[in-house]
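Peer 1: Below are the sequence and a predicted model for it; my questions follow.
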Amino acid sequence: MTPDATLRALFEAEKLDDARFSPAFLAQVPASKIAQILSQLQQSYGALQGITPDGDGYRLRFEGADIPARIALDQEGCIAGLWFGAPVPSGSIEEHAAAITGLPGAVSLLVLEDGRPLISHNADAALAVGSAAKLAILKALSLAVRNGEKQWSDVVELRPEWKSLPSGTLQDWPDGTPLTLGSLAHVMISISDNTATDALIRLVGREAVEAVSPRNSPFLTTRELFTLKTREHAALRLEWAGADEAARRLILERIANMPLPSAQALAPEPTYKAAEWFFSAQELCTLLEETSDLPSGSINPGPVDPGQWQHFSYKGGSETGVLNLSSRVVGADGIARCVVATWNHPSALDENSLLLPYRGILTALAGRSQ
């Protein structure tokens, strides 16, 4: 049987036979587990309606979603490898937008096509966006390069005072490691490296980032943000929340020499209302547009399917109670489209409640770009 016929047979079988799978595969995953996965897919998304080639794999079309899949057969035609990707809900842009705007809490959504809004919901509301704020730092750095103040190839040595908590890896690298500004920008955006973020804020200058985003003055480093978010500094966090810009700068002077807190010291409850970075969906679309010529945003696609687009830029952000997804994509028609969704709620979020309809919007837009 061909690979696609084998895939179809899996969904049509009343009971999976071990003989369909290679011994090496069954040693890793029992057939009963595969049967459970197949059942869950059909319960969640309806009956399988078709299978089409998609790159090095296939796209499974169910009643309620498309799901990417890959399958490998051995010389005997037995399944030696099987993978299912993240589902992309089917439906119109408006249907997916309604699923997002109907989420509890504070939600903003902006879908731009060639600069014109297709969907706009609270697009000017400044919500907590987590690491999507790093787009402002990338913009400030790009301006410094454009003005001749910096070069992407400039080399700096990693300093201990720049080191922050993950996400990222640079916090584990030896002090003094030489790094270019370009490489710092790449890891800041692609893996949301917090140490690279703080390094660039220090190197470009806090005031340069604040010029890009005046609302967030003083613009917090990630290390400062983590310090404010500890259990120990609950009172200081409340003081920060109620302070004006001048008073906040004094608070930053007070915490400047405090040691980096551990991840275990952070408050478990949502603290984004007191201390975070706040951007509107419109502002993030503008930042994506202004940095779209830089390669940093095109390394990690996040929820974007690169196969559907000629070019993409992506940055997201999250913490407890906060989730942001921000993408700029260019289709075969050469038209740029931006999709920014932000969700704030004072409890832990089910990320798929935003992620799945967000992917659905991108897929629907890709269909428009053909």
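Peer 2: Arrived safely, thanks for sending. In this text, all values refer to a predicted model and were calculated from it rather than measured experimentally.

Peer 1: From here on, just use CA atoms for contacts and neighbour counts.
Peer 2: Fine.

Peer 1: helix or strand for residue 313, which one?
Peer 2: Assigned by DSSP states H and E, residue 313 belongs to strand 311-319.

Peer 1: all helices of the stretch 51-200 of the chain, in order?
Peer 2: 93-101, 134-146, 181-190, 194-204 (DSSP state H, counting those that start in this stretch).

Peer 1: Just give the nearest non-adjacent residue to residue 48, would you?
Peer 2: residue 62 (4.4 Å; CA to CA, 6 or more residues apart in numbering).

Peer 1: follow-up on the earlier one: helices or strands next to the strand holding residue 313 in the packing?
Peer 2: Packing partners of strand 311-319 (3 or more CA pairs under 8 Å, 6 or more residues apart in numbering; DSSP states H and E): strand 322-330.

Peer 1: Once you drop chain neighbours, what's closest to residue 365?
Peer 2: With sequence-adjacent residues excluded and distances taken as CA to CA, 6+ apart, residue 365 is closest to residue 93, at 7.5 Å.

Peer 1: before we move on, back to that, measure the residue nearest to residue 48 to residue 82 for me?
Peer 2: To residue 82, residue 62 is 18 Å away according to CA to CA, to the nearest Å.

Peer 1: repeat for residue 211
Peer 2: Distance, residue 211 to residue 82, using CA to CA: 50 Å.

Peer 1: can you check residue 142 too?
Peer 2: For residue 142, the distance to residue 82 - CA to CA - is 43 Å.

Peer 1: Looking at these two, which one has more neighbours?
Peer 2: Between residue 142 and residue 82, counted using other CA atoms under 10 Å, residue 142 has the larger neighbour count: 22 against 14.

Peer 1: circling back: for the helices of the stretch 51-200 of the chain, which one sits closest to residue 155?
Peer 2: The closest of the helices of the stretch 51-200 of the chain to residue 155 is helix 181-190. By CA to CA, the value is 6.5 Å.

Peer 1: What is that closest one packed up against?
Peer 2: The contact analysis (3+ CA pairs under 8 Å, 6+ apart) places helix 181-190 against helix 134-146, helix 194-204.

Peer 1: most packed of those helices?
Peer 2: Highest mean neighbour count among those (mean count of other CA atoms under 10 Å): helix 194-204, with a mean of 24.

Peer 1: let's bring in a second model and compare:
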Amino acid sequence: MSATVLVDVIAAARPNFMKVAPLYHALSKVSWCRVRLVHTGQHYDANMSDSFFRDFGLPKPDVHLEVGSGSHAEQTGRVMMAYENVCLEERPDWVIVVGDVNSTAACALAAVKLGIRVAHLEAGLRSRDRSMPEEINRLVTDAIVDLLWTPSRDADANLLAEGIPPEKIDFVGNIMLDSFELVRPRIAKADTLAKLGLDLDRYAIVTLHRPSNVDDPATLALLVEQLVESSERVPLVFAVHPRTRARLESSGLLERLESAPAVYLIEPQGYIDFMHLVTSAQIAITDSGGIQEETTYLGIPCLTLRENTERPVTLTEGSNRLLKPAELVATVDQVLGDEIRRRTPPELWDGQAAGRIVASLAQRIG
């Protein structure tokens, strides 16, 4: 390929940044590609975005849409309008969208309607739960894009069952682990506990943000009690998402956690500091998608407070367990009593996905 191809890589929210980084660096090294990094601004808090750019050596975005927060419709609509203008000003040859946030579906829709080819990284994941906004974004995006890069074989099967032509699907492996390996030496050297003023030999790391867990006051109250009781078994380091903190404050539950002697509430961390906390933890308690993958890779028990997961390979081949809020204390007891056996990571979860993605894109362009 002699001509330079303009490829837009869309970064939107905290889970996207770590996936974008290894792919951005890989694309930047090939002579046939000019990469334009587009930040939609869906996460605009410095702890939720800027620190991730620093951690992964990403440059200042070429384009910043600055859409900010809002309802799902407002956010999706703003991204579509803003990104359409970007494409009309300088039309990319390919657009790469990542994951399942509102910006993923919005940029895919805007580009496809302009006749621009779109690739979806982390395609084919399904929770089968359409009450999750992320599931709608996955379904919409996968239905309209030109190229689908999947992280696991079950994702291929999902797409084929939905009628996606097999020639559009490339199994490339899990880009999240490229991100981890990219900065693994820095993760190992980080002294995050000391920086946070915590002197702990053992602990569980906690993250919660999904509406099903934090929006209903009764469910949130139950979870808080389960967390406090769990902290009597193992100290908890709880990285509190801004949305979760707002719900805890509005429901009068924040003080309950603050007064628990073995619950340590911290601000959201950059990737390196957060992953240092994860790699040193005995257990992860979460409702996040990415942490299910990282703990599977590391062999760390993960207790996922959800009724389903779009990453079933973390259950069948990994260290993840699904549970209801009322089951947390009993499951913590069970896990602390188990001898943890590390399993071999799933197929192509090897830190080399970015290279396969670049080769896949080159083949389509060539």
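Peer 2: Structure received. Since the structure is predicted, the reported quantities are computational estimates derived from the model, not experimental observations.

Peer 1: TM-score for these two?
Peer 2: Once superposed, chain against chain, the TM-score is 0.26 (TM-score structural alignment, normalised by the length of structure 2); 163 aligned residues with a CA RMSD of 7.0 Å.

Peer 1: can you redo the helices and strands packed on helix 181-190 of structure 1 as TSV with distance to residue 222 of structure 1?
Peer 2: TSV is the format used below for those (distance: least, CA to CA, whole Å):
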stretch	distance to residue 222 of structure 1
helix 134-146	10
helix 194-204	6
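
Peer 1: looking at those, which is closest to residue 311 of structure 1?
Peer 2: Taking CA to CA as the criterion, helix 134-146 is the member of those that comes nearest to residue 311 of structure 1, at 17.4 Å.

Peer 1: Tell me how many other residues crowd residue 229 of structure 2.
Peer 2: 17.

Peer 1: And residue 279 of structure 2, by the same measure?
Peer 2: Counted with other CA under 10 Å, the neighbours of residue 279 of structure 2 add up to 18.

Peer 1: Surely it and residue 298 touch.
Peer 2: Yes - counting by CA atoms under 8 Å, residue 279 of structure 2 does reach residue 298; the two are 7.3 Å apart.

Peer 1: what about residue 116 of structure 1, neighbour count?
Peer 2: By the criterion of other CA under 10 Å, residue 116 of structure 1 has 11 neighbours.

Peer 1: Same check on residue 153 of structure 2?
Peer 2: 17.

Peer 1: Please name the residues that touch it.
Peer 2: Shown in contact with residue 153 of structure 2 (CA atoms under 8 Å, 6 or more residues apart in numbering): residue 171.

Peer 1: just the strands in the stretch 101-250 of structure 2 please.
Peer 2: 117-121, 147-150, 169-171, 204-207, 236-239 (DSSP state E, counting those that start in this stretch).

Peer 1: Would you format these as TSV with distance to residue 322 of structure 2 and mean neighbour count included?
Peer 2: Formatted as TSV, the strands of the stretch 101-250 of structure 2 follow (distance: least, CA to CA, whole Å; neighbours: other CA atoms under 10 Å):
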stretch	distance to residue 322 of structure 2	mean neighbour count
strand 117-121	25	25
strand 147-150	23	26
strand 169-171	26	21
strand 204-207	15	23
strand 236-239	19	23
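
Peer 1: Pipe these into TSV and attach distance to residue 314 of structure 2 per row.
Peer 2: TSV is the format used below for those (distance: least, CA to CA, whole Å):
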stretch	distance to residue 314 of structure 2
strand 117-121	18
strand 147-150	15
strand 169-171	17
strand 204-207	18
strand 236-239	22
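
Peer 1: how about the ones you listed, which one is nearest residue 320 of structure 2?
Peer 2: strand 204-207 (14.1 Å).

Peer 1: who does that closest one touch, helix- and strand-wise?
Peer 2: Applying 3+ CA pairs under 8 Å, 6+ apart, one finds that strand 204-207 of structure 2 contacts strand 236-239, strand 283-286.

Peer 1: Return the set of buried residues in the helix or strand following the last one.
Peer 2: When you say that, I think you mean strand 283-286 of structure 2. Remark: after strand 283-286 of structure 2, the chain's next helix or strand is helix 290-298, criterion DSSP H and E. Across helix 290-298 of structure 2, burial judged by 16 or more other CA atoms under 10 Å covers 290, 291, 292, 293, 294, 295, 296, 297, 298.

Peer 1: what two of these are the furthest from one another?
Peer 2: Across the buried residues of helix 290-298 of structure 2, the longest distance by CA to CA is 12.5 Å; it joins 290 and 298.

Peer 1: Now the common contact residues for the two.
Peer 2: Residues touching both residue 290 of structure 2 and residue 298 by CA under 8 Å, 6+ apart: none at all.

Peer 1: Could you check how far residue 228 of structure 1 is from residue 49 of structure 1?
Peer 2: Residue 228 of structure 1 is 52 Å from residue 49 of structure 1, by CA to CA.

Peer 1: between these two, who's got more neighbours?
Peer 2: residue 228 (28 against 12).

Peer 1: Skipping adjacent residues, who's closest to the more buried one in space?
Peer 2: Using CA to CA, 6+ apart and skipping the chain neighbours, the partner closest in space to residue 228 of structure 1 is residue 237 (5.3 Å).

Peer 1: in which helix or strand would I find the one you found?
Peer 2: Per DSSP H and E, residue 237 of structure 1 falls inside helix 234-242.
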